[in-house]
Each structure stands twice: as C-alpha cells, then as structure tokens.
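Trainee: dropping a prediction and its sequence here:
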Amino acid sequence: MKKITVNGLFALLLLLMSLLPLAGAAQCTMCKTQVEAASNEKDGYDTTGLNKGIVYLMTIPYVLIGAVGFFWYRHTQQQKKKASTNGGH
C-alpha cells in the first residue's frame, strides 16, 4: 500500500512539473513585448535590469532542487551509517 502511495505521489509531482514550462514560456513572451514597447518609447525607460531579473528568477528553482538533493543525500548517508553501526538491524 505504501509503495502505491509513493508511486502515485511521484506521478502527480511529475505531472505538475511537466506543466511548469508552459507557464514559463508564456511569461517570456510578455517580457519581450514589454521590453520592445519600452524601447520604442522616448521616455528613457531603462531595460538593462531585466536580464538580471530573469537570471535571478531562473536560479531559484536550481537552488531549491540542489538543497533538496543535498539534504536527501545527507539523510541517506546518515541512515547508512546508522545501519552499519547497529550491525545491519
């Protein structure tokens, strides 16, 4: 029963993650349109910070995934160490 629940949660997570690029691609089009409109105007709107903002937003998912992977690895290593000190029990 537990294995079915874990597999179901994994499938749900995979499905939700597969929908994320659709939202990300739509946002890029909006950014491009905004920058083009701002650069055509003569009001002196500065668009140089936009690329830094995009890079900043891109790094957040990688940092979160890396942190989860690190803690998962550390937890697994602690479990292995604990099992070896208990004589395999």
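Mentor: Everything's here; your move. Residues are numbered from 1 along each chain as shown.

Trainee: going by C-alpha atoms from here, please, whenever you check contacts or count neighbours.
Mentor: Fine.

Trainee: which SSE is the spatially most central residue of the chain in?
Mentor: Central residue of the chain (C-alpha atoms, centre = their mean): residue 61, 2.5 Å from the mean position. Per DSSP states H and E, residue 61 falls inside helix 49-85.

Trainee: mind checking how far that helix is from the chain centre?
Mentor: Averaging C-alpha positions (C-alpha atoms, centre = their mean, to the nearest Å) puts helix 49-85 10 Å from its chain's average.

Trainee: if you count neighbours, what's buried in it?
Mentor: Neighbour counts using 16 or more other C-alpha atoms under 10 Å place no residue of helix 49-85 among the buried ones.

Trainee: A further structure is provided below for comparison with the first:
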Amino acid sequence: MSILTGVIFLLVAKANIAFAQCAMCRATVENNVSSGETSVGAGLNYGIMYLFAAPYILAMVIGYFWYKNSKKRKLQTSKF
C-alpha cells in the first residue's frame, strides 16, 4: 500500500511539469488565443493529463488485484 501511495504522491508532485502539449494541441491553443479565446488551453491541458494518467492508473488497479489474488492463493495452498 505504501508503494501505491508513493507513486500517487510522485504523480501529483510532478503534475505541473507534465502540463506539456503536443504540437497540434499547441497550434490550436495559439490560434484560439490569437483570436481572443483563452478558455480552450486549460481544457486541453486537463484532457492531456487525463489521457496520460488513465492507462497508468488502470495498470496499477489491475496489478493491485493481481497481487491480492496471488497472496490469497499462496495462503490457500500453504494451509494444505
């Protein structure tokens, strides 16, 4: 459990560095900013962060349940 807490802490601590944008997203934001619309950039940043974090969170959840199931099986086999 402490490893999971450490990973989550590192992801949150380094989130401000990860607010980077791909070239197409950056071009879209620059185009919108030049036309006077500034609310698009923040939405794109959060969308990129969501797409970045979702597979890692899913992998951590699957790994956690795999680990718990493995421990349970090991306990069951050691009782016999």
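Mentor: Thanks, I have the structure now. Worth saying up front: this structure is predicted, and the values here are computed from it rather than measured.

Trainee: the helix holding residue 61 of the first structure against the second structure, how far on average?
Mentor: Compared with the second structure after the fit, helix 49-85 of the first structure shows a mean deviation of 1.0 Å (mean C-alpha distance after the TM-score superposition for the first structure).

Trainee: in three-state terms, label residue 38 of the second structure for me.
Mentor: Following DSSP: H, G, I helix; E, B strand; the rest coil, residue 38 of the second structure is assigned to coil.

Trainee: tell me who's in contact with it.
Mentor: Contacts of residue 38 of the second structure were listed using C-alpha atoms under 8 Å, 6 or more residues apart in numbering, and they are 29, 32.

Trainee: got it, and residue 31 of the second structure?
Mentor: Neighbour list for residue 31 of the second structure: empty [criterion: C-alpha under 8 Å, 6+ apart].

Trainee: trace it over to the first structure, please.
Mentor: Residue pairing (TM-score structural alignment): residue 31 of the second structure is matched to residue 37 of the first structure.

Trainee: again, but for residue 56 of the second structure
Mentor: Using TM-score structural alignment, residue 56 of the second structure lines up with residue 62 in the first structure.
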